[in-house]
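1. could you work out the structure for the sequence below:
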Amino acid sequence: MLIATSANGHVVKRPSKPAIGTMLANLRRGNEHMVLERQEEDREGDWYIQVLFRDNNTYQLEYRDGVPAEHYQTQTVSQEKVHTALIGWATGKPDWREGFMWNNIGDMFTPEA
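-> Here you go, the predicted model:
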């Protein structure tokens, strides 16, 4: 099941494309965020995409593919590109990552050996 959560804790189960767009458009500058999370009984790990609207008018977009080592981040000034990525991720489109330079930041979330 897809779950969308806003910075103030508002939760929408199975959000529609318009609901996702509204949540993104309602982000206020200053480190406000939203998360789309995929929760399925037969899928282990954390599967989500999140966006943070920073003070400098940039969107910090991150996603995790199951495990901390597979956590990626990028930034953009384009709300439209973020919206396209969120909808693409939510609907399982294989090309949703295109148009961004992704950095693997998984080492920030994995313990040192």
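2. from here on, just use CA atoms for contacts and neighbour counts.
-> OK.
3. now the helices: where do they sit in this structure?
-> For the chain, applying DSSP state H gives helices covering 17-25, 79-91.
4. before we compare anything, build this one as well:
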Amino acid sequence: MTGPVVRAREASGQAWDDPSETTLYDALADMNLTWRFVIVERLDLEPAGQHYMQVYLNDDLSYQVEYREGGEDRHFQAHVPAQPVVIGVDPVARVVADWAAGRQGWRDALPWEPWP
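-> So this is what the prediction gives:
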């Protein structure tokens, strides 16, 4: 039997192996000014610990989204402004779910810039 491919972890310490899209959405929607981040890691890629996407909730309820694909030169960030309540975390959740599933198109969904 093989191990999990994706692991998600929220700031509270709660973690899920191979989370469903619904679980990812719920973890992101549950972020608040006390529990500000969610990290989703690909466990099937090398080097280990260097393939992840993380979302941080800023004080103004905007999102800082980062992804890394290996070394420091493959680390990127995007800012997602605070969304109306009716939209909520949807734009961020779609990108995270697509990335975690290895689907195409997530790179075009946000204005990525190299991490400083």
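5. rewinding a little: would JSON lines of the helices of structure 1 with mean neighbour count and distance to Asp55 of structure 1 be doable?
-> Shown next, in JSON lines, are those (neighbours: other CA atoms under 10 Å; distance: least, CA to CA, whole Å):
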{"stretch": "helix 17-25", "mean neighbour count": "16", "distance to Asp55 of structure 1": "15"}
{"stretch": "helix 79-91", "mean neighbour count": "18", "distance to Asp55 of structure 1": "14"}
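6. dump the ones you listed into JSON lines; add distance to Asn31 of structure 1 as well.
-> Below are those laid out as JSON lines (distance: least, CA to CA, whole Å):
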{"stretch": "helix 17-25", "distance to Asn31 of structure 1": "13"}
{"stretch": "helix 79-91", "distance to Asn31 of structure 1": "15"}
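7. of all these, which one comes closest to His33 of structure 1?
-> Closest of the helices of structure 1 to His33 of structure 1 is helix 17-25, at 8.4 Å (criterion: CA to CA).
8. so the closest one corresponds to what in structure 2?
-> Per TM-score structural alignment, the counterpart of helix 17-25 of structure 1 in structure 2 is residues 21-29.
9. quick one: contacts of the matching stretch?
-> Identification of contacts with stretch 21-29 of structure 2 by CA atoms under 8 Å, 6 or more residues apart in numbering yields Ala8, Glu10, Phe37, Val38, Val55, Gly88, Val89, Asp90, Ala93, Val96, Ala97.
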